[in-house]
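Asks: Pasting a predicted model and its sequence here:
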Amino acid sequence: MPDGDRLVPRDSAVHREFTRPYQVSRSLRETPVDRWNGDLYATYQAPDEDPRWGRFDPKTGALHMSADLVLRHLTGSVAETGRQRQSQALATVLHESTHTGMLTDAPGEPNAVRDDRSLGVMEGVAEYRAVFDFDNYVGVAGYHGLVLAQPQYPGPFAAMDDLVAQVSGPSKDRQTLFKELTSGPGAMRFDQLADSVVRNRLADVVPSRPQDQQAVKAALITRLANPLWPTLLKRPAGSGLALVGEIRQHLNSEVDKTRHHYGRTPQTPYPSDAPNPAAVELSTGGDRPAQPERASPGPVVEMRFLDAQPPASRATSTRPSLGQGVRGAGAPATSRTQRPTERRWDQATDKSWLWITPAPLKSIPLPSFRRPPPTEHQCHSTSQSSTRRTRKRAFR
């Protein structure tokens, strides 16, 4: 068969067997939208090409799946051989169905982050779901007993796993937060995470007034929406943990500043800038609401992301290892088989823009991604205050 994409007839057995686990994935976490238009393309590649598992094309609404890596393994039952390939094929369906179940943009929301940082978090959410929903998913889909040995994207998965554990708590637990993260526009992922911080750590000081809630979440989003989120795709798990370790320090600083502000001036909204100022101007008729004067910034905490080292505040903590054979646990010596990511904001069909070649990284002990999700989480103690690092990119 020549390389390229071939449309799979909707009345074919291949299309039916793909649609069945796809619908199972949708039923496990129902969302208001389903962007798949029903068109399924089988992707054929030359032997010397870098393998591609699958992708969702937000411009056309079609799904493209590898004929060899995905479609041939969807047989309706557990295979006698090649079970790990079959597990990865099903995880690909689960991953891509997460993308089809959520919109991308939210132009009218003041706290929408409308750039690559949200795309990076969307990949983390999709891979997080592929891991934690996998056992239940394969059981319902008729593939009992299959096991997913490791996440396809260790960097985004480890970052999202650690971040969800960090911001969840008794007022919004991990399961509730994750349910929110798998629905709604992708541009609002940081707002959902910030809302969890407000509920679990600031509910006793931040007024329930909408203006205060929006302003505090906007300030927290500047800490959460780190510019390095899009670079995690091909990074090992240690890089994801290092990035979230830095985010933890910035969040703790912002939480302290918020408490100090409302302790002194409880009637004054917290000073912050909305991530999506166009939406603010639209809602106010072009007049931006007045904000209190903010204090001058202090010294910036240097990022330790590029060498995948944990922040100093966590240098004495230990974590169990994922074990041997984790794809992406170190710098790749050769090209690896990966499921591609969603392209920038529904504008393109190819996803090679985010396939970044990583520099060599040091390995650090990694957490077991099979641990059961906690019901409560106590955030780490406040670390040294650092300045807000912002990054504004034009939305295209």
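Replies: It's in.

Asks: CA only for contacts and neighbour counts going forward, please
Replies: OK.

Asks: List the buried residues of the longest helix seen in the chain.
Replies: In the chain, assigned by DSSP state H, the helix with the most residues is helix 237-264. Of the residues in helix 237-264, those buried by neighbour count under the rule 16 or more other C-alpha atoms under 10 Å are 237-255, 258-259, 261-262.

Asks: go on, stretch 190-206?
Replies: Using 16+ other C-alpha under 10 Å, the residues of stretch 190-206 that count as buried are 190-202, 206.

Asks: Distance from it to the middle of the chain?
Replies: On the basis of C-alpha atoms, centre = their mean, to the nearest Å, the separation between the geometric centre of stretch 190-206 and that of its chain is 19 Å.

Asks: got it, and stretch 92-111?
Replies: Centroid displacement of stretch 92-111 relative to its chain, using C-alpha atoms, centre = their mean, is 10 Å.

Asks: Look at it and report the distance between its end residues.
Replies: Here the two ends of stretch 92-111 are set 30 Å apart, with distance taken as C-alpha to C-alpha, to the nearest Å.

Asks: Over to stretch 67-77?
Replies: Its first and final residues considered, stretch 67-77 spans 18 Å by C-alpha to C-alpha.

Asks: how about the strands in this structure?
Replies: Using DSSP state E, the strands found in the chain span residues 4-7, 40-44, 54-57, 62-66.

Asks: Got another one to weigh against that:
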Amino acid sequence: MAVTLVDRDSEEYRRFAELYKAARALRPNETDLWKGDLYATSGEGGWGAFQQQDGSFKLSRELVLDQLGPDANPHDQVQALSTILHETNHARVPVDAPKEPNAVRSRHSKALDEGLTEFVAVKDVAVFAESAGYGELPDAKPEYPAAYRATDALLEYAAGPDGKDALADRAIDQPVVMRWDVIADEIVKNKLGDVVPPDPQHQQAARAELINAMVSPEWDELHKQQPVVGHDAARQTTQALDNAAARIREHYAQNPAEPCPAKIPNFEIAKQQAEQLNDPQNRTRAADVDLSKLPPPAADSRVDGAAPSRTTSASGQQAPAGAAAPASANDPMRFLGAQAPAAEATHRKPSLGDGSRGAGSPAGPGTQRATPGRTTGPIEHGH
């Protein structure tokens, strides 16, 4: 795959910069992780990627940049615009929330991130196209079909009277690792509001119990799976949530004054809390520490429970020249390579996988396949 830095004085760069500005205007916020560099790829590669490590965009010249002109095929054009929307959302907010007990710092959050980011991009693309002067275009076809379908079902399950679109809007504003917490918060409010007290410790513990139910092996690298796997994951996640809600109700029927004894999703906090107990057995079972012993959520990494904020995801780990860069201590996405479910993890040092749009599709990276609404071309993973 050839990678070329796009000249900032070029028409190609100007057009992308204007689209990026229009995409951000749809979901304005203070955080902007793009440092100004744009790279064009050609040959084998994905649709596009936002590079968390250096704050640059990498977009396919054939599949994205060349489809932004007035003579492009409308089906190709809408997919190119969806890619820009997707990658812009990856550059909007931080990834990590290390002080949050309910942060899921494993690659399960990568799958939810891609599914949720694609859900929002597909939802927004018609308005985006109109605002950017492209007029009415065909419907966009989602990438990450398994993660997209599982995320859609999860939002539908959790959503309250405002609907799943409103829940997605709240979740996309949170750090990547906190989006499970937003969904769990919605479930507590809509399905368990009659049993879980409004006290912050009770609320946090109930959310943790639901998060541990959601973050199951089915979500491990779900963004790389076939569409049918998304249906299976959705069904199993729904059942796990029903069971978790039943456990929470049973707990409060027997112990109404005590928070639910949930495991801590954030393995690093669980480990620290276990060590503070100065008990060798607790050091080896860090994830079993009771959430009721923890302080309320940190105000600087989570908005209030009624209306959580939005997140960013890394779309690619490759260096500008196209060579894969190893995860480092400065890589904000490094922990998303962790394989263990968040409720079970302890000291694992994760590594970052590629997060570009397209590489997680069923055919995998660097393959040729025909996709409805797209040209036949190389598919990477991540918008």
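Replies: Happy to help now that I have it. Bear in mind that the values here come from a model prediction, so they are computed numbers and not experimental data.

Asks: among the strands of the first structure, which is nearest residue 98 of the first structure?
Replies: Go through the strands of the first structure one by one with C-alpha to C-alpha and the one that ends up closest to residue 98 of the first structure is strand 54-57, at 10.0 Å.

Asks: so how far is residue 260 of the second structure from the most centrally placed residue in the second structure?
Replies: With distances taken as C-alpha atoms, centre = their mean, the residue of the second structure nearest its centroid is residue 113 (1.2 Å). As defined by C-alpha to C-alpha, residue 113 of the second structure lies at a distance of 27 Å from residue 260 of the second structure.

Asks: swap in residue 104 of the second structure?
Replies: From residue 104 of the second structure over to residue 260 of the second structure the distance is 18 Å, taken as C-alpha to C-alpha.

Asks: Those two: which is more packed in?
Replies: The residue with more neighbours, out of residue 104 of the second structure and residue 260 and counting by other C-alpha atoms under 10 Å, is residue 104; that gives 33 against 27.

Asks: hey, where'd the helices end up in the stretch 1-150 of the first structure?
Replies: Taking DSSP state H, counting those that start in this stretch, the helices of the stretch 1-150 of the first structure run over residues 13-28, 83-100, 116-132, 134-141.

Asks: sorry, back to before: nearest to residue 176 of the first structure, of the buried residues of stretch 190-206 of the first structure?
Replies: When those are compared for distance to residue 176 of the first structure (C-alpha to C-alpha), residue 196 wins out at 9.6 Å.

Asks: Spatially nearest residue to residue 74 of the second structure (excluding sequence neighbours)?
Replies: Here the nearest residue to residue 74 of the second structure in space, its sequence neighbours aside, is residue 137; by C-alpha to C-alpha, 6 or more residues apart in numbering that works out to 6.0 Å.

Asks: Can you find the partner of that neighbour in the first structure?
Replies: For residue 137 of the second structure, the equivalent position in the first structure is taken to be residue 146, counting by TM-score structural alignment.

Asks: What residue in the second structure is the furthest from its centre?
Replies: Distance to the chain centre peaks in the second structure at residue 254, reaching 36.2 Å (criterion: C-alpha atoms, centre = their mean).

Asks: out of the strands of the first structure, which comes closest to residue 107 of the first structure?
Replies: strand 54-57 (20.4 Å).

Asks: so how far is residue 107 of the second structure from the counterpart of residue 246 of the first structure in the second structure?
Replies: Aligned against the second structure by TM-score structural alignment, residue 246 of the first structure finds its counterpart in residue 236. Here the criterion is C-alpha to C-alpha. By it, residue 236 of the second structure lies 18 Å from residue 107 of the second structure.

Asks: quick one, what contacts the closest residue to residue 280 of the first structure other than its chain neighbours?
Replies: Counting by C-alpha to C-alpha, 6+ apart, residue 110 is the residue found nearest to residue 280 of the first structure once chain neighbours are left out, at 5.5 Å. Residue 110 of the first structure is in contact with 274-280, counting by C-alpha atoms under 8 Å, 6 or more residues apart in numbering.

Asks: Make a PyMOL selection of the buried ones in the residues you listed.
Replies: Selecting just the buried residues from those in PyMOL takes one command, with 16+ other C-alpha under 10 Å as the test:
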select buried, resi 274+275+276+277+279+280
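
Asks: Looking at the contacts of residue 110 of the first structure, which is nearest residue 8 of the first structure?
Replies: Using C-alpha to C-alpha, residue 276 is the member of those that sits closest to residue 8 of the first structure, with 40.4 Å.

Asks: mind checking what that closest one lines up with in the second structure?
Replies: With TM-score structural alignment as the criterion, residue 276 of the first structure lines up with residue 266 in the second structure.

Asks: my guess is that match contacts residue 100, does it?
Replies: Yes - taking C-alpha atoms under 8 Å as the contact criterion, residue 266 of the second structure and residue 100 are neighbours in contact, 7.1 Å apart.

Asks: picking up where we left off before, state the distance from the residue nearest to residue 74 of the second structure to residue 23 of the second structure.
Replies: For residue 137 of the second structure, the distance to residue 23 of the second structure (C-alpha to C-alpha) stands at 16 Å.

Asks: Comparing these two, which residue is more hemmed in?
Replies: Neighbours were counted for residue 137 of the second structure and for residue 23 using other C-alpha under 10 Å; residue 23 has more, 27 against 17.

Asks: My read is that the match of residue 137 of the second structure contacts residue 83, right?
Replies: Yes - taking contacts as C-alpha under 8 Å, residue 146 of the first structure lies within contact range of residue 83: 6.9 Å.

Asks: rewinding a little: translate the residue nearest to the centre of the second structure into the numbering of the first structure.
Replies: When the first structure is aligned by TM-score structural alignment, the residue opposite residue 113 of the second structure is residue 122.

Asks: Show the contacting residues for that match.
Replies: Contacts of residue 122 of the first structure were listed using C-alpha under 8 Å, 6+ apart, and they are 99, 186, 189.

Asks: Among the residues you listed, which one lies nearest to residue 158 of the first structure?
Replies: Nearest to residue 158 of the first structure among these: residue 189, at 16.6 Å, using C-alpha to C-alpha.

Asks: Skipping adjacent residues, who's closest to the aligned partner of the closest one in the second structure in space?
Replies: Under the alignment defined by TM-score structural alignment, residue 189 of the first structure corresponds to residue 179 in the second structure. Using C-alpha to C-alpha, 6+ apart and skipping residues adjacent in sequence, the residue nearest residue 179 of the second structure is residue 171, 5.3 Å away.
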